[in-house]
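In: Below is the sequence, then the predicted model.
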Amino acid sequence: MEKKYNMRSPGVKRLMREAIELKDPTTMFAAQPLEENLFEWHFTILGPQGTDYDSGLYHGRIILPTEYPMKPPSIIFLTPNGRFELHQKICLSASSYHPELWQPSWSIRTVLLAMIGFMPTEGVGAIGSLEVPTEERKRLARRSAEWVCSVCGVCNKDALLPSVEGESHEEAMAEAADIVTQMAFKSEEEVKAQKRQLAQSASPPKIETQEPSQLRQRPVPTVTTPTDTETIPPQEPPTDQTLFTPIIQNTVAPPQRETGQNSLILIWLIIFALIVLIARRVYLHLASPE
């Protein structure tokens, strides 16, 4: 199996190590990967003592994502049990209040104990859970020992070590009860619905836009023109103030380079005025009688 996988992958190395740790079955659970697929494991768990599932043996599949252990596995029960639907993928996550808090430190052993701990709990109408009478669950528990998996060929009665008479699993069940308080079983449909809800809450609000056809349908303001019967009030002629005010306001100071030209024109005007004055005096002098 090692030749088929990238041994540098953290997930592959983790699963290889867990397969070695779980190679020997216990009196409560057993789990091993399929020979052709390291990411699919088959398990068998013992029903908790003192419950409707007492002495029951339940077989199923564990589907691990390639991102394991960063993402949680999914569980599928194959043996009729009266608690979970068969062939229904159940996603195992952390608390329902914080489903993203799956802990990478949790292992397949943790998942097995969690399933044992969840067996006697109520489904409370969750998708993937069953509401079956107590007698039916006990009947299924008695018949479960002869159940054989059509995929891996394991018979439930041969999957675990035989229980010793009077043996108690109090320590393991206490650990399983503690795990139950940190995890929640959810069906695949519930997880998808939760992801859709999170995506909708995280999406930005939609901005309503109008189609071009709607823009063309906007009313155009009409301009009214005076009719023959209407009289236009006479406008007063502009005064000197109104004539010169805009000119004064809009007058821009001439550039300094034009100052010399204006001075030259003024000098020529003064010279021309003096010539006219002198010419007039000469004319008057000549015209007067001696």
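Out: Yes, it's here.

In: contacts, neighbours, all on C-alpha from now
Out: Noted.

In: ok, residue 196 - how many residues close by?
Out: Using other CA atoms under 10 Å, residue 196 has 12 other residues around it.

In: how close does it sit to residue 189?
Out: Counting by CA to CA, to the nearest Å, the gap from residue 196 to residue 189 is 11 Å.

In: For the top helix by length along the chain, which helices and strands make contact with it?
Out: Looking across the chain with DSSP state H, the single longest helix is helix 259-287. Counting contacts by 3 or more CA pairs under 8 Å, 6 or more residues apart in numbering; DSSP states H and E, helix 259-287 packs against no other helix or strand.

In: Comparison target, given below:
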Amino acid sequence: MAATKRVAKEYADLTKAPLPNVSVGLDGDDLMNWKGVITGPTGSTYQGGLFRVAIKFPKDYPFKPPKITFRTKIYHPNVDSDGAICLALLKTDIWKPATKISDVLIALAQLLAEPNPDDPLVASIAEQYNQDREKFVKTAKEWVAKYAQ
């Protein structure tokens, strides 16, 4: 199966050369289900937080994007209360088979450093991010302290 072979190669690559602020492992013994931790980037609102993610690869990967959800609660305009993520790279109509999971994980870490309020999943948080950044930062940091340790 091509998907399994591709996922195995990407997993081996990440094991040999880990990404900064990102760690991944298998969720159980299923190669198509991973768990990961993204460390809040230094200097960001999410600095020091440990954000757990679930990564599920579809049978037709890399022709369809992986499904990634946050398992750690996060106050972010691009992540909803169920952990769903709004990230252009993961949208089916934008996804390209050449994209690797490492590219996605780097983009997720970048999304923590720089939220995208112009393409929000949670409009109220995006509005607060744009209108009252100080209150947004305060709330996000409170959530990091409460849920991401």
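Out: Structure received. Note that the structure is predicted; figures quoted are calculated from it, not measured.

In: Give the aligned range of the longest helix of structure 1 in structure 2.
Out: Under TM-score structural alignment, the alignment places helix 259-287 of structure 1 onto no residue of structure 2.

In: Centre of the chain to that helix, how far?
Out: Centroid separation between helix 259-287 of structure 1 and its chain, computed with CA atoms, centre = their mean, to the nearest Å, is 93 Å.

In: One more: stretch 62-76 of structure 1?
Out: The answer for stretch 62-76 of structure 1 is 21 Å, by CA atoms, centre = their mean.

In: can you check stretch 69-83 of structure 2 too?
Out: On CA atoms, centre = their mean, the centre of stretch 69-83 of structure 2 falls 9 Å from the chain's centre.

In: okay, how far is it across that stretch, tip to tip?
Out: In stretch 69-83 of structure 2, first residue to last residue: 5 Å (CA to CA).

In: and if you look at stretch 96-115 of structure 1?
Out: Length of stretch 96-115 of structure 1, first residue to last, CA to CA: 16 Å.

In: buried residues in that stretch?
Out: 102, 107-108, 111-115 (16 or more other CA atoms under 10 Å).

In: could you pull out the strands for structure 1?
Out: 29-34, 37-46, 57-63, 74-77, 90-94, 183-187 (DSSP state E).

In: what would those look like in JSON lines with distance to residue 261 of structure 1 and mean neighbour count?
Out: As requested, those are exported to JSON lines (distance: least, CA to CA, whole Å; neighbours: other CA atoms under 10 Å):
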{"stretch": "strand 29-34", "distance to residue 261 of structure 1": "104", "mean neighbour count": "22"}
{"stretch": "strand 37-46", "distance to residue 261 of structure 1": "98", "mean neighbour count": "21"}
{"stretch": "strand 57-63", "distance to residue 261 of structure 1": "98", "mean neighbour count": "23"}
{"stretch": "strand 74-77", "distance to residue 261 of structure 1": "97", "mean neighbour count": "23"}
{"stretch": "strand 90-94", "distance to residue 261 of structure 1": "92", "mean neighbour count": "22"}
{"stretch": "strand 183-187", "distance to residue 261 of structure 1": "95", "mean neighbour count": "21"}
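
In: Mind checking those for the one nearest to residue 243 of structure 1?
Out: Among the strands of structure 1, the nearest to residue 243 of structure 1 by CA to CA is strand 90-94 (84.9 Å).

In: mean per-residue distance, that closest one to structure 2?
Out: Its matched residues in structure 2 lie on average 4.8 Å from strand 90-94 of structure 1 after superposition (mean CA distance after the TM-score superposition for structure 1).

In: between that strand and strand 183-187, what angle do the directions make?
Out: On the basis of axes from the mean of the first three to the mean of the last three CA atoms, to 10 degrees, strand 90-94 of structure 1 is oriented at 150 degrees to strand 183-187.

In: re earlier: quick one: which of the buried residues of stretch 96-115 of structure 1 sit in helices?
Out: When DSSP H defines the helices, the subset of the buried residues of stretch 96-115 of structure 1 inside them is 108, 111-115.

In: picking that back up, pick the one among the buried residues of stretch 96-115 of structure 1 closest to residue 279 of structure 1.
Out: Looking across the buried residues of stretch 96-115 of structure 1 and measuring by CA to CA, the closest to residue 279 of structure 1 is residue 102, at 116.3 Å.

In: OK, contacts around the corresponding residue of structure 2 for the closest one?
Out: Alignment note (TM-score structural alignment): residue 102 of structure 1 maps to residue 95 of structure 2. Shown in contact with residue 95 of structure 2 (CA atoms under 8 Å, 6 or more residues apart in numbering): 63-65, 89.
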